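1. I need the structure of the sequence given here:
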Amino acid sequence: MPLSFQAPSESDYITFLWSAFEINYNKQKYQFAYFAYHMLAMGFIYFKIWQIRRERLDDFRKGVIGFSKDNENCFLHAASPFEFSKVPEGSVFRLLKLLGCDNSKVGTYGALVNDRNEMAHANGHIHVRTEEIFGYKIRNILKIAEDIQSQVEPIIEVCYQNFLLRSLDPNEREYSDLTDQIREALIHSNYLSQKDIKICFKFDIQRLKNHKKFREISTLHREILSIGFPE
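-> Below is the predicted model:
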């Protein structure tokens, strides 16, 4: 989950879902605990799509072609990742093709929605009765999340690279204080998670060695690493 959110209501929402997950799990209401976890997982998907849009907007514009006009406008103009929830969940996964995911993977990811939908109706069935079944479904979500996180690594690298280039001049960046700049212009605006931050930490600065301001970029990168990434 992101270390920072654009609005307190977003943070409150995630906290609420974690609480619902824990309460229902502890009371052995596994199906409701699974619902809460599934909603957290969809939030994760929306955050990744948000990152794709910010760093690869031209490709993103092409990627939303084929969606309805309303859904296309939602993807392109949403002010928050949570607004992507207006688009039918199953179709959202198509945008992960922009990460290089093939149709097979997209189908596997989308099956999460179908699985949840089978349980989300008053059909007289409790699909997740035992901790064993619950654990299997949670592990499946985590496996998918890890796979998507590995696919998004190049996006985060570009995100951090662009941040370095935008932040070189203290007089031109959004915040003169570097700690504030990291927190607000990098972590906050990109909904970066702890795993995303680890990608930034291991960024290979040598990829910018031909930049005319490579020395300044290297100095800034070292300074950021010495400060750390504030939450």
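2. drop to CA atoms for contacts and neighbour counts, all remaining ones
-> Noted.
3. buried residues, stretch 67-77. List them.
-> Within stretch 67-77, the residues scored as buried using 16 or more other C-alpha atoms under 10 Å are 71-72, 74-75.
4. for comparison, sequence B:
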Amino acid sequence: MDEALELGAYLPQSLANASEQAYLDFLWSAFQTNYQSERYEFASLAFHLLYMSFVSFSIWQIRLARPDPFAMAMVGFRSDEEGSLMDCESPFKFYDRLKESQIFRFLKLIGCTNQQVGEFAKFVRRRNKIAHPTGTVFFNDRAAIDAEIADMMKEVGNIEAHMEPVILELYQRFLADRADEELWSFAVPGDEVTANLVHANYMSAADLAYCRAFDIESLRDEPGFEAKLALHQSLVALYPPDEIDDAA
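-> Model (predicted):
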């Protein structure tokens, strides 16, 4: 259970969309309730949906940071799928247009190999077996589901490690676009960070650890440094280090 709960550090710190937040809260509740009641088959299904949510948030960040390569990666899809993927207003909408296994191909844009993509996607095949009536219970005991969770968390860590350049691209773009305080959406730096960095980019605690570690002094000679510094300092204050930083 403890290792499963570590996934929370890789999911968004908070969501501006109340229905999306309620959905994640529901999945966590479903996982914990079924795990504690030893209904491990159903607990695994809930955890898989949390895992796929993490993947969809990562793909969303890739699309925001690298729209042109993302568009090129859609070559081979039907033309209507290409347009709808670029127009998705939420990471959860990706699955309205794609099969779950297809979403993993976009991880190649962050340097993941075909072999790695296959490792990330293998859980979809396992989940599909569980989600159909087979007459077999795959997770009969705690050891079995804990082993599956450990395997999934290993791949979560692998994906997050590849995401560091993407997160830093998003963060530096966020700062560059706010060199003039008059153009901020909010007068308070912390509010600007929460709304237009954390919520807009579905930033997790793990993502924000990369942002905190950014060398803000490297921007000192650029225009609007004081505004950027205020935003960075607010981020550090609002989202302090936790176990993610300790494990890095």
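5. need the TM-score between these chains.
-> In this superposition the chains share a TM-score of 0.93, using TM-score structural alignment, normalised by the length of the first structure; 229 aligned residues with a C-alpha RMSD of 1.8 Å.
6. so of the buried residues of stretch 67-77 of the first structure, which ones are in helices?
-> 71-72, 74-75 (DSSP state H).
7. ok, of the buried residues of stretch 67-77 of the first structure, which one's closest to residue 43 of the first structure?
-> residue 75 (14.5 Å; C-alpha to C-alpha).
8. quick check: the gap between the closest one and residue 229 of the first structure.
-> Per C-alpha to C-alpha, to the nearest Å, residue 75 of the first structure is found 29 Å from residue 229 of the first structure.
9. same thing with residue 131 of the first structure?
-> Distance, residue 131 of the first structure to residue 229 of the first structure, by C-alpha to C-alpha: 37 Å.
10. now the spatially most central residue of the second structure: closest residue in space, sequence neighbours ignored.
-> Nearest to the geometric centre of the second structure sits residue 57, at 3.6 Å (C-alpha atoms, centre = their mean). Spatial nearest neighbour of residue 57 of the second structure, chain neighbours left out: residue 91 (5.8 Å); criterion: C-alpha to C-alpha, 6 or more residues apart in numbering.
11. do the same with residue 131 of the first structure
-> residue 30 (6.9 Å).
12. you'd agree the one you found is up against residue 126?
-> No. With contact defined as C-alpha atoms under 8 Å, residue 30 of the first structure does not count as touching residue 126 (9.3 Å).
13. more neighbours: which of those two?
-> When residue 30 of the first structure and residue 126 are compared for neighbours, residue 30 comes out ahead with 25 against 14, by other C-alpha atoms under 10 Å.
14. what does that one correspond to in the second structure?
-> Structural alignment (TM-score structural alignment) places residue 30 of the first structure against residue 40 in the second structure.
15. check residue 21 of the first structure too.
-> Aligned partner of residue 21 of the first structure by TM-score structural alignment: residue 31.
16. that match: what's it in contact with?
-> By C-alpha atoms under 8 Å, 6 or more residues apart in numbering, the contact set of residue 31 of the second structure is 42-47.
17. how does it look with 7 Å?
-> 43, 46-47 (C-alpha atoms under 7 Å, 6 or more residues apart in numbering).
18. just the buried ones from those, in ChimeraX syntax?
-> Here is the ChimeraX command that selects the buried residues among the contacts of residue 31 of the second structure (16+ other C-alpha under 10 Å):
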select :43,46,47
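19. any idea whether residue 192 of the second structure is helix, strand or coil?
-> Here residue 192 of the second structure is helix, with the state taken from DSSP: H, G, I helix; E, B strand; the rest coil.
20. what lines up with it in the first structure?
-> So residue 192 of the second structure corresponds to residue 181, using TM-score structural alignment.
21. just to revisit the earlier point, for the ones in helices among the buried residues of stretch 67-77 of the first structure, which one is nearest residue 188 of the first structure?
-> Nearest to residue 188 of the first structure among those: residue 75, at 19.4 Å, using C-alpha to C-alpha.
22. quick one: the aligned partner of the closest one in the second structure and residue 16 of the second structure, what's the gap?
-> Per TM-score structural alignment, the equivalent position to residue 75 of the first structure in the second structure is residue 85. For residue 85 of the second structure, the distance to residue 16 of the second structure (C-alpha to C-alpha) stands at 21 Å.
23. run a quick neighbour tally on the counterpart of residue 148 of the first structure in the second structure.
-> Using TM-score structural alignment, the partner of residue 148 of the first structure in the second structure is residue 159. Residues contacting residue 159 of the second structure under the criterion other C-alpha under 10 Å number 21.
24. ok, the one 4 residues further on next?
-> For residue 163 of the second structure, the neighbour count with other C-alpha under 10 Å is 22.
25. now the closest residue to it other than its chain neighbours: how far from residue 164 of the second structure?
-> Excluding the flanking residues, the one nearest residue 163 of the second structure by C-alpha to C-alpha, 6+ apart is residue 110, at 6.6 Å. Residue 110 of the second structure sits 9 Å away from residue 164 of the second structure, taking C-alpha to C-alpha as the criterion.
26. how about the strands of the first structure, start to end?
-> Here the first structure has no strands by DSSP state E.
27. in it, what residue sits furthest out from the centroid?
-> Farthest-from-centroid check, the first structure (C-alpha atoms, centre = their mean): residue 124, 34.4 Å.
28. gap between the residue mapped onto that residue from the second structure and residue 247 of the second structure?
-> When the second structure is aligned by TM-score structural alignment, the residue opposite residue 124 of the first structure is residue 135. Per C-alpha to C-alpha, residue 135 of the second structure is found 41 Å from residue 247 of the second structure.
29. what's the answer for residue 203 of the second structure, then?
-> 18 Å.
30. next one: residue 201 of the second structure
-> 23 Å.
31. and those two? Which one has more around it.
-> residue 201 (23 against 6).
32. wait, doesn't that one sit right on residue 61?
-> Yes. With contacts counted by C-alpha atoms under 7 Å, residue 201 of the second structure reaches residue 61, the gap being 6.2 Å.
33. okay, now the closest residue to residue 35 of the first structure other than its chain neighbours: neighbour count?
-> Of all residues not flanking residue 35 of the first structure in the chain, residue 116 sits nearest, at 7.2 Å (C-alpha to C-alpha, 6+ apart). By other C-alpha under 10 Å, 16 other residues sit near residue 116 of the first structure.
34. thanks a lot, catch you later.
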